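Quick one, what's the 3D model for this:
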Amino acid sequence: MADIHAQSSKNKRVLIVDDVPRNIDLLKGILIEKYQVQIAKSGKVALDIIERALPDIILLDIMMPDMNGFEVCERLKAHPKTADIPVIFLTAMTDSQHEQRGFNLGCVDFITKPITPLTTLSRVATHLKLAEDNLANKRTIEDRTRELDDALHSAIGMLGEVGQFNDTDTGVHMWRMADYGAALAKKIGWEASQVALLKLAAPLHDTGKVGIPDSILKSPNKLTEDEWEIMRQHTVIGYQILIKSDAPLFKLAAEVALGHHERWDGSGYPLGLSGEDIPLSARIVALADVFDALTMERSYKRSWTIEESFEHIKKGAGSHFDPDLVECFLSIEEDLRAIKTQWDAVS
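This next block holds a predicted model:
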């Protein structure tokens, strides 16, 4: 079995794009035993190589003369032939602004310099596996994306159905959670049109789970670190699916999908944003999502009372959650109880 896996990985082609010889030598030395490695010392050369033969994954330096990594990535993602090739940026910069730009352009991850063998091999293996898993779902994802553009409300329902294939509670959860989020948005003064938009966008927060293997989503065991790394990618996958539409609903849904696992203190993912750098929509949905998960009965846990859930949320104010939003959320207890009662009657 090990020989089969080794042979399979050896058939994978990794393109390294960097203008610094020592970086190229280091990366090649790390990867050459497991993968076929190609080298490009500039963005233009990389595009020429890719035009002739598609690599399975690209390690792309950001800071290069003539054409930087962002420009190369933008060109790749603009063409259907190359849009699905995973791009991992190589960078010495760690600020969230650069990471946000990279994700906006369609990259899947960052490797921060100085480069280490363990991180490099782990990231490359993870994203090659994700690419393989996603290939089988590509037609489904493309169908869902077209439906999002053609029929907004029905598409939301259909994506909810996709979620229910993996979790029988997901359908009720996504709409009930959306009601909680809408109640909070109304409380903090959002206009009715904004509240309505969030109510439609919130159920799409976990759209990216369509790209996560069932073996991880349904695992009865504690996930390994590698499995968690794959699971965390559902935020980026969801963002990249939803951002393809120019409709305001899906722009908002993409924002929520990417940011709903960020934490107020910066310890969340995928970008490690903190405080008000986290979009308000994502902060609202994060709070509503946790509240609903706590108060929902599952096969492995009892449902928490609203009082118990409030205590948990209070403890997370200023670390997990926006403390001002927590205060507002606790003040609408009557509304939250009414929403829960309404949904309990139909679930």
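
CA only for contacts and neighbour counts going forward, please
Noted.

The stretch 201-347 of the chain: helices as residue ranges?
214-217, 225-232, 234-242, 248-259, 280-295, 306-316, 323-330, 333-344 (DSSP state H, counting those that start in this stretch).

Tabulate those helices (TSV), appending distance to residue 117 and mean neighbour count.
Output for these, formatted as TSV (distance: least, CA to CA, whole Å; neighbours: other CA atoms under 10 Å):
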stretch	distance to residue 117	mean neighbour count
helix 214-217	25	13
helix 225-232	15	15
helix 234-242	24	24
helix 248-259	28	25
helix 280-295	34	22
helix 306-316	36	16
helix 323-330	40	17
helix 333-344	49	14
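
One more, so I can put them side by side:
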Amino acid sequence: MLNNRILCVDDEPNVLNGLRRQLRKNFDVSTAVSGMEALELMAHQGPFPVVISDYNMPTMDGVEFLAQVKQRFPDTVSIMLTGRSELDIAVAALHQGNIFRFLNKPADPELLQQSILDAMEHYRLVNAERELTAELQSANSKLAELNQNLETKVTERTATLRRLYRFVSKLNSLDSQQQVAVLTVNTAASMLNCAEVSLWSHEPDIQQLRMQASTSTGLAKQLNIPVENSALGHIFSRNEIFITDLSSPDLESTTWDKDIVNDLPALYVPLATQSKASGILVISASAKGGYDHEDISIAHALAHSTAIALSNHQHREERDETQDAVIMALAKLSESKDLETGGHLLRLKAYCRLLCEALQLFPGYRSIITPGFIKDIERSSPLHDIGKVGIPDHILKKPGKHTPEEFELMKTHATIGGDTLKSVLDQCKYQGFIKTGMEIAYGHHERWDGSGYPIGLKGLEIPLSARILALADVFDALTSKRAYKPAFSFEQTRRIIIDGRGSHFDPDLVDAFLFKEQEFIETALQLAEISE
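Predicted structure coming up:
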């Protein structure tokens, strides 16, 4: 509501009464007979939008009074009335009291009325400007706060996306489903600040959920829970994100479920790539006591990425199993023409792994001997003698010493095997183990000093995979019993390999063998009885 109060100050009561009668129709008029009385009135009954003061008053004149008004009540608009028209008074009043209008007594009624209305409008504009400024400052403050919150949200979201990106990148570098499960539960626990996270895979053949990984030390490894008659199984069957404290009437909680989740509520997120779930992620013991939309989004992203990674690993493992079966069938085909047993192939795989593990500790090999390299050489090692299928049986199975002509023909098995795998590699360029197998088939009879066959490669010209298998093959040939020779002792074999250092074998491989010698002996003894 518009404040139309005015305060008239004059030391003559008759003047004040006249002003009151003149102005009371349009304004709420208060009066004071001195500057001190007027200041008291303004302090206790204000605010007054307009003050009209006489100049010539005892104790405190109009200029001094209005200066005090300006200092104490800066919004009040001042008008001065005086019977004196000296210029110096007007100037002093305007400069010291910031007078809005200076009128001579007696003032024309219309001029006085208009002056008061103008003063009222000025008061309104000043206050409106202040209110608008305050509102603008408040709006700017809120906007700054919103911007800060938005920047914080963007920063937090960016950090979350970076962590999810790193998570997915790590997923792609893992070698097994078990490693995927462990990475997932640890990442979920860290990103969601939850103490208990477990990952369960669905075993459709037995209709159970099997725990693959958990951050809780209280859960038994390889714990299985039936899909039926358990809250976990019921939630898994729903194939949707679910938050519960297990008190829902349609959930029959069992001791298994209570063991899984100790701190409710719990967040259940299916591991689904499309419509079918392959498992479930269980998250509980949240530090903040619950899960908001952001938590659920993060959990869903983790679960979806994990489901894809697990599916890819499953397909890869199934493919690898099929390929390994074909490899072993081909390898046994060549072995069946030779006098060696099937145990030879298993021992070779083990010896190659031992040499790789030792080389990983040597400077210069850590970036070369990767998990993929070890896997490829293990898978392809049985193919080293696949070329023997092209050697006539009467030469291949001859119990005695070969003639020079027979030995030359015998040596062609390396080229036959390498060429065979090369033709396969031309059709399957992205199969690393085929390339490794080709290198091994061609090069496992090459020698470090260049005296080997079929090409006569020397030193580092020989692929590392072939150099590894060469030593492993000789160790097994020497320590295994054959129809044409007894098994050499481990000590005899050791001396022969050391004697071949720098001539037959890569010196680093001999050092690796000596580093793992005891494990070579243990493997040889464990697999000695394996045969077809």
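
Can you calculate the TM-score here?
The TM-score (TM-score structural alignment, normalised by the length of structure 1) is 0.55; 200 aligned residues with a CA RMSD of 1.9 Å.

about what we covered before: I'd like a version of the helices of the stretch 201-347 of structure 1 in CSV, one that adds distance to residue 273 of structure 1 as further columns.
Listed next are those as CSV, based on distance: least, CA to CA, whole Å:
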stretch, distance to residue 273 of structure 1
helix 214-217, 25
helix 225-232, 15
helix 234-242, 13
helix 248-259, 8
helix 280-295, 11
helix 306-316, 16
helix 323-330, 16
helix 333-344, 28
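
In structure 2, what sits opposite residue 159 of structure 1 in the alignment?
When structure 2 is aligned by TM-score structural alignment, residue 159 of structure 1 is paired with residue 330.

about what we covered before: for residue 172 of structure 1, find the nearest of the helices of the stretch 201-347 of structure 1.
helix 333-344 (7.5 Å; CA to CA).

equivalent range in structure 2 for that closest one?
Taking TM-score structural alignment, helix 333-344 of structure 1 hits residues 517-528 over in structure 2.

again, but for stretch 88-106 of structure 1
Using TM-score structural alignment, stretch 88-106 of structure 1 pairs with nothing in structure 2.

For that stretch, buried residues please.
By neighbour count with 16 or more other CA atoms under 10 Å, stretch 88-106 of structure 1 contains the buried residues 88, 89, 90, 91, 99, 102, 103, 105, 106.

And the strands in the stretch 251-400 of structure 2?
Taking DSSP state E, counting those that start in this stretch as the test, the strands found in the stretch 251-400 of structure 2 are 266-272, 277-286.

Kindly present these as JSON lines, with separate columns for mean neighbour count and distance to residue 178 of structure 2.
Listed next are those as JSON lines, based on neighbours: other CA atoms under 10 Å; distance: least, CA to CA, whole Å:
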{"stretch": "strand 266-272", "mean neighbour count": "26", "distance to residue 178 of structure 2": "15"}
{"stretch": "strand 277-286", "mean neighbour count": "25", "distance to residue 178 of structure 2": "13"}
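
Can I get those in CSV including distance to residue 36 of structure 2?
As requested, the strands of the stretch 251-400 of structure 2 are arranged in CSV below (distance: least, CA to CA, whole Å):
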stretch, distance to residue 36 of structure 2
strand 266-272, 73
strand 277-286, 68
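
between those, which gets nearest to residue 299 of structure 2?
Shortest distance between residue 299 of structure 2 and the strands of the stretch 251-400 of structure 2, using CA to CA, is found for strand 266-272: 7.0 Å.

Help me confirm that residue 195 of structure 2 is found in a strand?
Yes: under DSSP: H, G, I helix; E, B strand; the rest coil, residue 195 of structure 2 sits within a strand.

Nearest residue to it in space, please, no chain neighbours.
residue 285 (5.3 Å; CA to CA, 6 or more residues apart in numbering).

how about the nearest residue to the match of residue 159 of structure 1, chain neighbours excluded?
Residue nearest to residue 330 of structure 2 in three dimensions, not counting chain neighbours: residue 386, with 7.0 Å by CA to CA, 6+ apart.

quick one: what's aligned to the one you found in structure 1?
With TM-score structural alignment as the criterion, residue 386 of structure 2 pairs with residue 207.

Its match - how many residues pack around it?
25 (other CA atoms under 10 Å).

quick one, what contacts it?
By CA atoms under 8 Å, 6 or more residues apart in numbering, the contact list for residue 207 of structure 1 reads 159, 163, 234, 237, 238, 257.

Contacts only, for residue 456 of structure 2.
446, 447, 450.

residue in structure 1 matching it?
Aligning on TM-score structural alignment places residue 456 of structure 2 opposite residue 272 in structure 1.

for residue 497 of structure 2, same thing?
Using TM-score structural alignment, residue 497 of structure 2 pairs with residue 313 in structure 1.

The nearest residue to residue 269 of structure 1 once chain neighbours are set aside: neighbour count?
For residue 269 of structure 1, ignoring the flanking residues on the chain, the nearest one in space by CA to CA, 6+ apart is residue 262 at 5.1 Å. Residues contacting residue 262 of structure 1 under the criterion other CA under 10 Å number 26.

correct me, but residue 262 of structure 1 touches residue 271?
Yes: the pair residue 262 of structure 1 and residue 271 passes the contact test of CA atoms under 8 Å, sitting 7.4 Å apart.

Identify the residue nearest residue 253 of structure 1 in space, chain neighbours excluded?
Distances taken as CA to CA, 6+ apart put residue 201 closest to residue 253 of structure 1, at 4.5 Å, once the chain neighbours are dropped.

re the thing from before, for the strands of the stretch 251-400 of structure 2, which one sits closest to residue 19 of structure 2?
With CA to CA as the yardstick, what comes closest out of these is strand 277-286 (75.7 Å).

In structure 1, point out the residues matching the closest one.
Against structure 1, strand 277-286 of structure 2 falls on no residues (TM-score structural alignment).

repeat for stretch 114-125 of structure 2
Under TM-score structural alignment, there's no match for stretch 114-125 of structure 2.

Pull out the buried residues from that stretch.
Under 16+ other CA under 10 Å, the buried positions of stretch 114-125 of structure 2 are 115, 116, 117, 118, 119, 120, 122, 123, 124.

residues contacting the second one?
Translated: residue 116 of structure 2. Contacts of residue 116 of structure 2 by CA under 8 Å, 6+ apart are residue 50.

what comes into contact with stretch 163-183 of structure 1?
160-161, 195-196, 198-200, 202-204, 206-207, 209-210, 214, 217-218, 284-285, 287-289, 292-293, 332, 335-336, 339-340, 343, 347.
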